[in-house]
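Novice: no FASTA, just this:
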């Protein structure tokens, strides 16, 4: 009887101790490996295509390719000259429309014009540039250039001797040809290789 009482008391004590005492598992010295976190992207990576998109987001956008402008040339039927670019097309087209205009001293209209009047009129209408009215003073408006460096639109000046002033001016076209208002033929195209213009050629100038 006494033995049964002792066993019952021990059982109650064990039950009470198990209620107030919590057994925690022993900690491992080696931490458990953590699961790999997915990369932070604007969208989930579920395919190789998604991975390519994610890499593209990290790459800087390539600079835009420079725009290549190809200038086309043109052919002037009235002059019989082909130009490599259309840069001076307006100049050439307008100047050639004056061919046949009679010479008239001190004027610059289609009814008649002198050499400096023709040049100043063309430059004002094509470029919006006001040049001096006389060929002599017009030379002061330009930058002098070598004959071998002449381009379409440059001015050519003439004088009869080193002691005389400039008396004539024209607009250079191409292939030694220039357009001008001649006292004998009005507005016309001539060549710098002609004896008169070859002997009296003074200088070439470029309007800056």
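Specialist: That came through fine. The model shown is predicted, which means the values in this text are computed figures rather than measured ones.

Novice: CA only for contacts and neighbour counts going forward, please
Specialist: Fine.

Novice: Now the terminal residues of stretch 154-170, how far apart.
Specialist: 9 Å (CA to CA, to the nearest Å).

Novice: Need the residues that contact it.
Specialist: 115-116, 119, 135-136, 139, 171-173, 178-181, 197, 199-207 (CA atoms under 8 Å, 6 or more residues apart in numbering).

Novice: Show me which of those are buried.
Specialist: Neighbour counting with 16 or more other CA atoms under 10 Å marks 115-116, 119, 135-136, 139, 171-173, 178-181, 197, 200-207 as buried within the contacts of stretch 154-170.

Novice: So which of those residues are in helices?
Specialist: 115, 116, 119, 135, 136, 197, 200 (DSSP state H).

Novice: thinking residue 95 is in contact with residue 122, fair?
Specialist: Yes - counting by CA atoms under 8 Å, residue 95 touches residue 122, with 6.7 Å between them.

Novice: ranges for the helices of this structure?
Specialist: 2-20, 48-58, 89-96, 115-127, 135-138, 195-200.

Novice: who wins for proximity to residue 105 among those helices?
Specialist: Residue 105 lies closest to helix 115-127 among these, at 8.3 Å (CA to CA).

Novice: also this one, for the comparison:
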């Protein structure tokens, strides 16, 4: 699968900076959560979303046998090792030990990422060691011509 130009992914993600946080929304400048940010970048870089996103809980400590976000991403994006993630990669965070991955961000530099965070909205910040240790999965956006 041909992947999207990382510079385009990063520029698109940066165009969402300042979007207010709104649970389960995905509208640039209006409101989004972390998954809504990824969905919006997908729409702008790749095209229409391939399937509807069902409602989901906000519980970062949620446990269970299925990595719902990772399984969904695997259906439409090439998976890479988190250690191989570079700018433009979608990264999924496991926010609590033994919990499923429930937070999403987009790498913008080896040490920076963009995500939507409650009370802050869409922000770009340093990928500290604390954040980096929580990365559980990484994926690449496909090129629109390869889906």
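Specialist: Sure, I can see it. Quick caveat: nothing in here was measured; it's all calculated off a predicted structure.

Novice: So after superposing, what's the score?
Specialist: Overlay of the two chains. TM-score (TM-score structural alignment, normalised by the length of the second structure): 0.68; 121 aligned residues with a CA RMSD of 2.5 Å.

Novice: and the nearest residue in space to residue 56 of the second structure that is not next to it in sequence, what does it touch?
Specialist: Counting by CA to CA, 6 or more residues apart in numbering, residue 56 of the second structure lies nearest to residue 24, which is 7.9 Å off, once chain neighbours are set aside. Contact analysis of residue 24 of the second structure by CA under 8 Å, 6+ apart lists 32, 33, 35, 36, 55, 56.

Novice: Now check the second one against the first structure: what is it aligned to?
Specialist: This means residue 33 of the second structure. Aligned against the first structure by TM-score structural alignment, residue 33 of the second structure finds its counterpart in residue 114.

Novice: correct me, but that match touches residue 108?
Specialist: Yes - here residue 114 of the first structure reaches residue 108: they are 6.5 Å apart, a contact under CA under 8 Å.

Novice: Neighbour count: these two, which is higher?
Specialist: residue 114 (26 against 22; other CA atoms under 10 Å).

Novice: show me what contacts residue 118 of the first structure?
Specialist: 108, 109, 180, 181.

Novice: Surely the first one touches residue 122?
Specialist: No - contact status for residue 108 of the first structure versus residue 122: not in contact, 9.5 Å apart, counting by CA under 8 Å.

Novice: where along the second structure do the strands fall?
Specialist: In the second structure, the segments counted as strands under DSSP state E are 26-27, 31-32, 79-80, 89-93, 103-109, 112-117, 121-126, 135-140.

Novice: Export these to JSON lines and append columns for distance to residue 45 of the second structure.
Specialist: Output for the strands of the second structure, formatted as JSON lines (distance: least, CA to CA, whole Å):
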{"stretch": "strand 26-27", "distance to residue 45 of the second structure": "14"}
{"stretch": "strand 31-32", "distance to residue 45 of the second structure": "17"}
{"stretch": "strand 79-80", "distance to residue 45 of the second structure": "18"}
{"stretch": "strand 89-93", "distance to residue 45 of the second structure": "13"}
{"stretch": "strand 103-109", "distance to residue 45 of the second structure": "13"}
{"stretch": "strand 112-117", "distance to residue 45 of the second structure": "16"}
{"stretch": "strand 121-126", "distance to residue 45 of the second structure": "18"}
{"stretch": "strand 135-140", "distance to residue 45 of the second structure": "12"}
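
Novice: So what's the residue count around the aligned residue in the first structure for residue 122 of the second structure?
Specialist: In the first structure, the residue matched to residue 122 of the second structure (TM-score structural alignment) is residue 187. A count of nearby residues for residue 187 of the first structure, using other CA under 10 Å, gives 27.

Novice: what do you get for residue 52 of the first structure?
Specialist: Residue 52 of the first structure, neighbours per other CA under 10 Å, totals 11.

Novice: and what of the one 4 residues further on?
Specialist: Counted with other CA under 10 Å, the burial measure for residue 56 of the first structure works out to 11 neighbours.

Novice: I'd guessed residue 174 of the first structure sits against residue 152; true?
Specialist: Yes - at 6.0 Å, residue 174 of the first structure and residue 152 qualify as touching, with contact defined as CA under 8 Å.

Novice: OK, contacts around the residue lying closest to residue 40 of the second structure once chain neighbours are set aside?
Specialist: The spatially closest residue to residue 40 of the second structure, leaving aside those adjacent along the chain, is residue 26, at 5.8 Å (CA to CA, 6+ apart). If you count contacts by CA under 8 Å, 6+ apart, residue 26 of the second structure has them with 32, 33, 35, 36, 37, 39, 40.
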